[in-house]
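# Structural data only, the sequence is not supplied:
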């Protein structure tokens, strides 16, 4: 079994490879059982642990364990930590242990960009990142892989986090700036990408301008929410998988408020990739993409890391 550490995992991934790999994976499909969700409490600390298995016809089987502790930010720790084990789905032989944190952030940002490749305007140039964590830190790279991003704005509940991410992006060559005026930033953005663990609305529908693409990839539980319900009123709403309408607090709140019905959802990533869903229809349409993440994405990128690090695919192995 290969042990692929943090730096090796990071070095084996790029959005130029990851986004096409995700597109192909959603086209081909995989076996993705419902995730196991466990509430963790110890010594007054509270978190959530997700166990996410998946396997595909290419012969890969993988399991991710991801732990989410939102209060970690008070200790200057990341809110998410994950491990990933990859196996042969044809023999059960362990193939690799891959850094789950890196896989998670790349697959989340990559899936957001895959959605934007169908839903954001072709000329989308101004990106607003809401959040400043590890996933937020990759969104500019991911979105630039599919759209001509020329300016990046960053807002965070803690302004120091936004300033730090903006500086990091400037070092990478982006025209980036931190902002403390979220409403003004939303009003001028072509793509608004939210990657937070918020439990209260941050982005308001009244701020969204015609032609905006709203990308929501942070919340993944019923009690987590990044927008008000007006963001779903009269907009074109897509989800990553059929699991999103049962788990995402943003969608559940919109259903309860009566501004969105489940049958109003225009499609999933698989529908967009296959052409079953049309994607953006005109330049003034406001599109929304709500993702809660899929084990298919983790499996796809873990296998990509494994093969890029010299591992033989299950189809080529003798055991």
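In hand now; what should we look at? Keep in mind it's a predicted model, so treat the numbers as computed, not measured.
# C-alpha only now, for contacts and for neighbours.
Noted.
# burial of the nearest residue to residue 194 once chain neighbours are set aside, as a residue count?
Nearest residue to residue 194 in three dimensions, chain neighbours excluded: residue 130, at 4.6 Å (Cα to Cα, 6 or more residues apart in numbering). Per other Cα atoms under 10 Å, the neighbour tally for residue 130 reads 27.
# Residue 130 against residue 197, yeah?
No. Look at residue 130 against residue 197 with Cα atoms under 8 Å: they stay out of range, at 10.6 Å.
# picking up where we left off before, measure the residue nearest to residue 194 to residue 218 for me?
For residue 130, the distance to residue 218 equals 10 Å [Cα to Cα, to the nearest Å].
# List the residues that are in contact with both of the two.
Common contacts of residue 130 and residue 218, defined by Cα atoms under 8 Å, 6 or more residues apart in numbering, comprise 194, 195, 196.
# Now go through those and say which are in strands.
Residues of these located in strands (DSSP state E): residue 194.
# could you dump the shared contacts of residue 130 and residue 218 to a markdown table with neighbour count and distance to residue 186?
Converted to a markdown table, these look like this (neighbours: other Cα atoms under 10 Å; distance: Cα to Cα, whole Å):
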| residue | neighbour count | distance to residue 186 |
| --- | --- | --- |
| 194 | 28 | 11 |
| 195 | 25 | 14 |
| 196 | 25 | 16 |
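# between the shared contacts of residue 130 and residue 218, which is closest to residue 40?
residue 196 (20.0 Å; Cα to Cα).
# can you tell me the helix or strand for residue 253?
helix 249-257 (DSSP states H and E).
# can you pull the buried residues of that helix?
249, 250, 251, 252, 253, 254, 255 (16 or more other Cα atoms under 10 Å).
# this is the comparison structure:
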């Protein structure tokens, strides 16, 4: 069994190739059971930990795969100076069940998450989209910028983060690695959003950051944070102005705060979500209908994406 490191994953993948692999996966017959949540009691005074299991497998036959992402969430790790989330991905032969590899789950996740947003952007953003705002300066931000730039002619990116220092540091680092794209730090988020063709958010905010009133005609809003029903990255105006799309209906209508909360309060209905990535990739829904349409994509992640990314890495690395 092979151990595949974060560096090997980054060296094996390209954003365009992974976007294509995800599109193929959403058109295929990959089986994805509901993710498993297992609470793990801790010593008194420590917050409860959680073990997440995300399995998926391809149809049986030659070249079949089975994969599971194992994620441990230990909220108390911050006090120990440790990450609160660890992840590993186990890829197995789908014919025999024999383990093939263990992949770095954190690196695999940021790549597949960013490329899922880029896949949605292929259907939902304007084809001439050239300006982008990145809200958040965490681990996902550089991948989201590069992934969107792989599918649209992005020329200008404005970074905004609550901590300006983090945004400045990210801008300086990205300026050397994203050729042809001018990266600046935004001080006025509203003004930056009002000019942007694509607005991408990757935060852990519990309150809306982006207002729908700021979105110009034709804008595309990409929401990657707000992965629990108690979190929000956009306000009600955004979800009522925009055409709504999710990565999967199963996850989006259960876990995505930006969708679940407005539905719960009667602002929108579940039927207002026009399509998910299955519908878009299989041609059941076309996506953007006209140049002035405002679109919104909400992602919470799915094991299909992990399996597709892991298979692409496995096939891309030398034996």
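Yes, it's here. Computed from a predicted structure; not experimentally measured.
# what's the TM-score here?
In this superposition the chains share a TM-score of 0.91, using TM-score structural alignment, normalised by the length of structure 1; 311 aligned residues with a Cα RMSD of 2.0 Å.
# before we move on, the earlier item: how far out from the middle of the chain is the helix holding residue 253 of structure 1?
Once both centres are worked out by Cα atoms, centre = their mean, to the nearest Å, helix 249-257 of structure 1 turns out to sit 19 Å from its chain's centre.
# and the equivalent of residue 285 of structure 1 over in structure 2, how far is that from residue 218 of structure 2?
Correspondence of residue 285 of structure 1 to structure 2, assessed by TM-score structural alignment: residue 293. Separation of residue 293 of structure 2 from residue 218 of structure 2 (Cα to Cα): 5 Å.
# swap in residue 90 of structure 2?
Applying Cα to Cα, the value for residue 90 of structure 2 to residue 218 of structure 2 is 41 Å.
# Ok, residue 126 of structure 2 next?
7 Å.
# any residues in contact with both of these two?
In contact with both residue 126 of structure 2 and residue 218: 197, 291, using Cα under 8 Å, 6+ apart.
# Break down the stretch 1-150 of structure 2 into its helices, ranges please.
Under the criterion DSSP state H, counting those that start in this stretch, the stretch 1-150 of structure 2 carries helices at the ranges 6-12, 15-27, 105-124, 141-151.
# The second one to helix 105-124, inter-axis angle?
The reference is to helix 15-27 of structure 2. Relative orientation of helix 15-27 of structure 2 versus helix 105-124 (axes from the mean of the first three to the mean of the last three Cα atoms, to 10 degrees): 80 degrees.
# who touches residue 131 of structure 2 in this structure?
Residue 131 of structure 2 makes contacts with 154, 155, 156, 157, 195, 196, 197, 198, as judged by Cα under 8 Å, 6+ apart.
# one more time with 6 Å, if that's ok
154, 156, 157, 196, 197 (Cα atoms under 6 Å, 6 or more residues apart in numbering).
# In structure 1, what residue corresponds to it?
With TM-score structural alignment defining the correspondence, residue 131 of structure 2 maps onto residue 126 in structure 1.
# distance of that match from residue 148 of structure 1?
In this view, residue 126 of structure 1 and residue 148 of structure 1 are 9 Å apart by Cα to Cα.
# How about residue 63 of structure 1?
Between residue 63 of structure 1 and residue 148 of structure 1 the computed distance is 35 Å (Cα to Cα).
# Compare these two (neighbour count), which wins?
Comparing residue 63 of structure 1 with residue 148 by other Cα under 10 Å, the one with more neighbours is residue 63, at 20 against 14.
# which one in structure 2 is aligned with that one?
So residue 63 of structure 1 corresponds to residue 68, using TM-score structural alignment.
# got it, and residue 138 of structure 1?
Per TM-score structural alignment, the equivalent position to residue 138 of structure 1 in structure 2 is residue 143.
# cool, residue 53 of structure 1 as well?
The alignment partner of residue 53 of structure 1 in structure 2, by TM-score structural alignment, is residue 55.
# wait, doesn't that match sit right on residue 66?
No. Contact criterion Cα atoms under 6 Å: residue 55 of structure 2 and residue 66 do not qualify, at 7.6 Å.
# returning to that earlier point: just checking, the match of residue 63 of structure 1 touches residue 55?
Yes. Using Cα under 6 Å, residue 68 of structure 2 is in contact with residue 55, at 4.1 Å.
# Which parts of structure 2 are strands?
Going by DSSP E, structure 2 shows strands at 2-4, 36-40, 49-57, 65-73, 85-93, 99-104, 131-135, 156-160, 182-185, 198-201, 220-223, 243-246, 273-276, 295-298.
# helices or strands up against the fourth one?
Going back to what we said before, that points to strand 65-73 of structure 2. Secondary-structure packing of strand 65-73 of structure 2 (3 or more Cα pairs under 6 Å, 6 or more residues apart in numbering; DSSP states H and E): strand 49-57, strand 85-93.
# Tell me which of the ones you listed lies nearest to residue 298 of structure 2.
Of all those, it is strand 49-57 that lies closest to residue 298 of structure 2, at 19.2 Å by Cα to Cα.
# Next up, the contacts around the nearest residue to residue 71 of structure 1 once chain neighbours are set aside.
Spatial nearest neighbour of residue 71 of structure 1, excluding adjacent residues (Cα to Cα, 6+ apart): residue 79 at 7.0 Å. By Cα under 6 Å, 6+ apart, the contact set of residue 79 of structure 1 is 68, 69, 70, 72.
# ok, the third one to residue 16 of structure 1 distance?
Computed with Cα to Cα, the distance linking residue 70 of structure 1 and residue 16 of structure 1 is 31 Å.
# Which of these two has more residues huddled nearby?
When residue 70 of structure 1 and residue 16 are compared for neighbours, residue 70 comes out ahead with 18 against 13, by other Cα under 10 Å.
# how close does that one get to residue 270 of structure 1?
Note on residue 70 of structure 1: its distance to residue 270 of structure 1, by Cα to Cα, is 30 Å.
# mind listing what's buried in stretch 41-50 of structure 2?
Neighbour-count burial for stretch 41-50 of structure 2, counted by 16+ other Cα under 10 Å, picks out 49, 50.
# hmm, who's touching that stretch?
Contacts of stretch 41-50 of structure 2 (Cα under 6 Å, 6+ apart): 38, 39, 40, 72, 73, 74.
# Select only the buried ones of those residues in ChimeraX?
Buried residues within the contacts of stretch 41-50 of structure 2, by 16+ other Cα under 10 Å, are selected in ChimeraX with:
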select :72,73,74
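# tell me the contacts of the spatially most central residue of structure 1?
Centroid-nearest residue in structure 1, with Cα atoms, centre = their mean: residue 108, separated by 2.6 Å. Listed by Cα under 6 Å, 6+ apart, residue 108 of structure 1 has no contact partners.
# Identify the residue of structure 2 aligned to it.
Per TM-score structural alignment, the equivalent position to residue 108 of structure 1 in structure 2 is residue 113.
# what's the spacing between that match and residue 19 of structure 2?
For residue 113 of structure 2, the distance to residue 19 of structure 2 - Cα to Cα - is 10 Å.
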